[in-house]
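In: what's the 3D shape of this:
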Amino acid sequence: MPERGTVEDGGRDGDAARTEPTPDGGIALDGASAASGAEASTAGSTDADDSDTAHAADADSISIPLPRPGIVARIARRETRLTTRRGWALGLTVVFAAFGFLLATFSGSGVAPTGYEPVVASYVELATFLVPLAALAFGHGAVVGAAERGRLGVVLTLPVSRAETAIGVFAGRAAVLGSAVILGFGVPGLLLLREYGLAGWPTFAWFLFATVAVAVALLGIGVGISALAPTSTMALAGALLVWAWVALVHDLLAMGVLAALDGANGFVAVAVAANPVSTYRLLALAPTDAGGAGLAAALDGGLSVGVLVGVLLGWVALGVVVAAVAMRVKRI
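Out: As a prediction, the model looks like this:
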């Protein structure tokens, strides 16, 4: 039986050496691949174990450890087109716009004396439940759903690494989700602009920024769940559990602990940072009177507006890192 790495069968082994993928889903670089192929063709007299060891060392040395921005951008554009074609962009925008128009229309008479702030407070309470649910639902099938349909396996046959794939998928879906939030809540905001003028528009613009930030943060968590889950059903169950925790359970437990500690400001800061939805609520209401007391307590605990933005960005990074690491070990 012919040994691996010999010159038997002509250049077939050299071609295989040039196209064999690296363990992380990337491919070998052309120059280094040619060198390894030439080395294999001249090593006909070596033992099979030695050639296997040398080939593994070559594969490790020429793998691509860092994501390439160009590749990530291509995968992101592809993911944006696919999700838009499947109706996610339109569906999310319609859902956000429908609730936004309802609040802007039916709360207008009750909030007319004070303008933007009560409407923004109502939007924040709505977004606290609706946006995380939409983001987690949008992200839970990003990896495992594509793997079950066979689409992810096709992508990984291309010269891309798994980390690049995970980051690109997240970036593409983040673009769709962020656009849906801006359009869905921004178009009803034009009613407020017509009703109350430009005086309070920065408050509403800040609400849009904070809502996009928390949507992308929860999307990153959803993509991480999708990369970890073995099936779409388990990914959906995990996403629903995370939504129940961040939107309902966490704040109830935090309030109970805070009451038991008789108002510890340090615990307020920890509780806010430990939940992206709590961070969002405080951040979105920071310019309003409704968020003054909560922000004051958080500031006493060491959280400023800049720190709150950094916390949400940290949640985004955590979800993407979990997705990238899980993709490296996921069997597809």
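
In: Could you use CA atoms for every contact and neighbour count after this?
Out: Will do.

In: which residue sits closest to residue 309, ignoring its sequence neighbours?
Out: Distances taken as CA to CA, 6 or more residues apart in numbering place residue 283 nearest to residue 309, at 7.6 Å, with adjacent residues excluded.

In: try residue 34
Out: Of all residues apart from its sequence neighbours, residue 18 sits closest to residue 34 (CA to CA, 6+ apart), at 6.5 Å.

In: residues contacting that neighbour?
Out: For residue 18, the contact set (CA atoms under 8 Å, 6 or more residues apart in numbering) comprises 28, 30, 33, 34, 37.

In: And for residue 295?
Out: So residue 295 contacts 282, 286, 304 (CA under 8 Å, 6+ apart).

In: please redo it, this time with the cut-off set to 10 Å
Out: 269, 282, 283, 285, 286, 287, 289, 301, 303, 304, 305 (CA atoms under 10 Å, 6 or more residues apart in numbering).

In: any chance of those residues in TSV, with distance to residue 153 too?
Out: Listed next are the contacts of residue 295 as TSV, based on distance: CA to CA, whole Å:
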residue	distance to residue 153
269	43
282	41
283	40
285	44
286	45
287	47
289	51
301	47
303	43
304	44
305	42
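
In: now the residues you listed: which count as buried?
Out: 269, 282, 283, 285, 286, 287, 301, 303, 304, 305 (16 or more other CA atoms under 10 Å).

In: re earlier: just the contacts of residue 18 now: which is nearest residue 119?
Out: Nearest to residue 119, judged by CA to CA, of the contacts of residue 18 is residue 28 at 55.7 Å.

In: Pretty sure the closest one sits against residue 56.
Out: No - judged on CA atoms under 10 Å, residue 28 makes no contact with residue 56 at a distance of 11.6 Å.

In: Specify the local secondary structure of the residue nearest to residue 34.
Out: When classified by DSSP: H, G, I helix; E, B strand; the rest coil, residue 18 comes out as helix.

In: about what we covered before: out of the buried ones among the contacts of residue 295, which comes closest to residue 243?
Out: Using CA to CA, residue 282 is the member of the buried ones among the contacts of residue 295 that sits closest to residue 243, with 18.0 Å.

In: residue contacts, the closest one?
Out: Going by CA under 10 Å, 6+ apart, residue 282 touches 124, 210, 272, 290, 291, 292, 293, 294, 295, 298, 305, 308.

In: Look up how far residue 207 lies from the first one.
Out: The one in question is residue 124. Residue 124 is 8 Å from residue 207, where distance means CA to CA, to the nearest Å.

In: Name the residues contacting each of the two.
Out: Shared contacts of residue 124 and residue 207, counting by CA under 10 Å, 6+ apart, come down to 280, 281, 284, 285.

In: another one to check against the first:
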Amino acid sequence: MPERRGGDARDGPDGGIPDGGVAVDDAKAGTSTAESVADSTATGETAADASVLARLLGGLPRPGVVLRLARREARLTVRRGWALGLTVLLAVFAVLLATFSGSSVAPSGYDPVVASYVELATFLVPLAALAFGHGAIVGAAERGRLGVLLTLPVSRAETALGILAGRAAVLASAVVLGFGVPGLLLLREFGAAGWPTFAWFLAATVAVAVALLGVGVAISALAPTSTFALAGALLVWVWTALVHDLLALGVLSAFEGAGDLVAAMVVSNPVATYRLLALAPTDAASAGLAAALEGSGLSTAVLPASLLAWVALAGVVSAVALRRKQV
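Out: Next up, the predicted model:
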């Protein structure tokens, strides 16, 4: 199916010239004014950036179309029951931690309980997000559903972003509901004074879930088959959740004063970023990698920006890969 191009001519006062250009012919060359030159210069850099992105994606996505595709993907995803299973799984583990938090062998108070939740989410949430995303595109292509979707008047970039946005909404809802129920138990047991710490943890967990989901969707768009996509998702999970932090600690112990290098490694791993971000309001924020990163310039404000950058990068990679994928 033909794809939309960001540089296609459109009817308008500029005579169909893309990127805000100005049409000038021989008859009108003498009437060009300094105002048109100034406007072109002021908007040239922005138009050039938009043009590059449009050429990369095969046309700038239309937000309304992406939103409709996201709603469709969310409805289909909810019907499969996957989100319900994840919600129940998270709620069961979290309720157990919250229920036994009053015993002598379990954590007590918001900070210890949140620290326990972070350790649970560090392994479970990225695995669930990657598993949820690895078949989003290649699986739909193998079942023939993606080919049917691409017969509609939508671009492939819009399709990829719609799939990502729809699944992200469902995954975020599962995380909020799964951890929200025990959050109410914590509110009843410990009061509202420390509840912002739990809310911070919940927001950080949603952010890392969406970031790893984006990576999974990008893998799905790049992989030739579902088997390759599953293998890629598992490798990414092993690296981000298990191997990466050990490597960072090894670098830290081998090279004294390597805080800047470790900071770069943390930002390059969404799970490591999440761990530091979620524990930032707790007492655990002064231990481990967080203590080693003091003075490295890696602030709390950089951590959520890093996760947002992962989401944006994953969306662009998914759109470009789907554009070049044979369906």
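
In: that older thread, out of the shared contacts of residue 124 and residue 207 of structure 1, which is most surrounded?
Out: In terms of neighbours by other CA atoms under 10 Å, those top out with residue 280 at 27 neighbours.

In: still on that earlier bit, okay, and the common contacts of residue 28 and residue 56 of structure 1?
Out: residue 22.

In: the more surrounded of those two?
Out: Neighbours were counted for residue 28 of structure 1 and for residue 56 using other CA under 10 Å; residue 28 has more, 23 against 12.

In: residues contacting the counterpart of residue 152 of structure 1 in structure 2?
Out: Matched by TM-score structural alignment, residue 152 of structure 1 corresponds to residue 146 in structure 2. Contact partners of residue 146 of structure 2, counting by CA under 10 Å, 6+ apart, are 136, 137, 138, 139, 140, 159, 327.

In: Need these in TSV (columns: secondary structure, neighbour count and distance to residue 181 of structure 2).
Out: Converted to TSV, those look like this (DSSP: H, G, I helix; E, B strand; the rest coil; neighbours: other CA atoms under 10 Å; distance: CA to CA, whole Å):
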residue	secondary structure	neighbour count	distance to residue 181 of structure 2
136	coil	26	28
137	coil	29	32
138	helix	27	34
139	helix	21	32
140	helix	17	33
159	helix	27	34
327	coil	14	42
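
In: How many neighbouring residues does the aligned partner of residue 254 of structure 2 in structure 1 have?
Out: Counting by TM-score structural alignment, residue 254 of structure 2 lines up with residue 260 in structure 1. Neighbour count for residue 260 of structure 1, taken as other CA under 10 Å: 10.

In: How much space separates residue 260 of structure 1 from residue 253 of structure 1?
Out: The value you get for residue 260 of structure 1 to residue 253 of structure 1, if CA to CA is used, is 11 Å.

In: What of residue 148 of structure 1?
Out: 37 Å.

In: cool, residue 153 of structure 1 as well?
Out: Distance from residue 153 of structure 1 to residue 253 of structure 1, by CA to CA: 42 Å.

In: what do you get for residue 294 of structure 1?
Out: Residue 294 of structure 1 is 17 Å from residue 253 of structure 1, by CA to CA.

In: Looking only at neighbour counts, state which of those two leads.
Out: Between residue 294 of structure 1 and residue 253, counting by other CA under 10 Å, residue 294 is the more crowded of the two (17 against 13).

In: so what corresponds to residue 76 of structure 2 in structure 1?
Out: By TM-score structural alignment, residue 76 of structure 2 lines up with residue 82.

In: ok, now residue 170 of structure 2?
Out: Aligned partner of residue 170 of structure 2 by TM-score structural alignment: residue 176.

In: Show me the helices in the stretch 1-150 of structure 1, by range?
Out: All helices of the stretch 1-150 of structure 1, identified by DSSP state H, counting those that start in this stretch, fall at 12-19, 30-41, 48-61, 69-85, 88-106, 108-111, 116-139, 144-148.

In: what's in contact with the last one?
Out: Think helix 144-148 of structure 1. If you take CA under 10 Å, 6+ apart as the criterion, helix 144-148 of structure 1 is touched by 139, 141, 150-155, 223, 225-235, 327, 330-332.

In: Report the mean distance between whatever helix or strand comes next after it and its aligned residues in structure 2.
Out: As assigned by DSSP states H and E, the chain's next helix or strand after helix 144-148 of structure 1 is helix 151-156. Aligned to structure 2 and superposed, helix 151-156 of structure 1 gives a mean residue distance of 0.5 Å (mean CA distance after the TM-score superposition for structure 1).

In: in helix 151-156 of structure 1, what's buried?
Out: Quick answer for helix 151-156 of structure 1 (16+ other CA under 10 Å): 152, 155, 156.

In: same thing with stretch 244-262 of structure 1?
Out: 245, 246, 247, 250, 251, 254, 257, 258.

In: a markdown table for the residues you listed, including distance to residue 198 of structure 1 and secondary structure?
Out: Output for the buried residues of stretch 244-262 of structure 1, formatted as a markdown table (distance: CA to CA, whole Å; DSSP: H, G, I helix; E, B strand; the rest coil):
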| residue | distance to residue 198 of structure 1 | secondary structure |
| --- | --- | --- |
| 245 | 37 | helix |
| 246 | 34 | helix |
| 247 | 32 | helix |
| 250 | 36 | helix |
| 251 | 34 | helix |
| 254 | 37 | helix |
| 257 | 41 | helix |
| 258 | 39 | helix |
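
In: For residue 297 of structure 2, which three-state class applies?
Out: coil.

In: Who are the contact partners of it?
Out: Counting by CA under 10 Å, 6+ apart, residue 297 of structure 2 has contacts 259, 260, 263.

In: what does it align to in structure 1?
Out: Match for residue 297 of structure 2 (TM-score structural alignment): residue 302.

In: So that match versus residue 116 of structure 1, what's the distance?
Out: Taking CA to CA, one finds residue 302 of structure 1 at 28 Å from residue 116 of structure 1.
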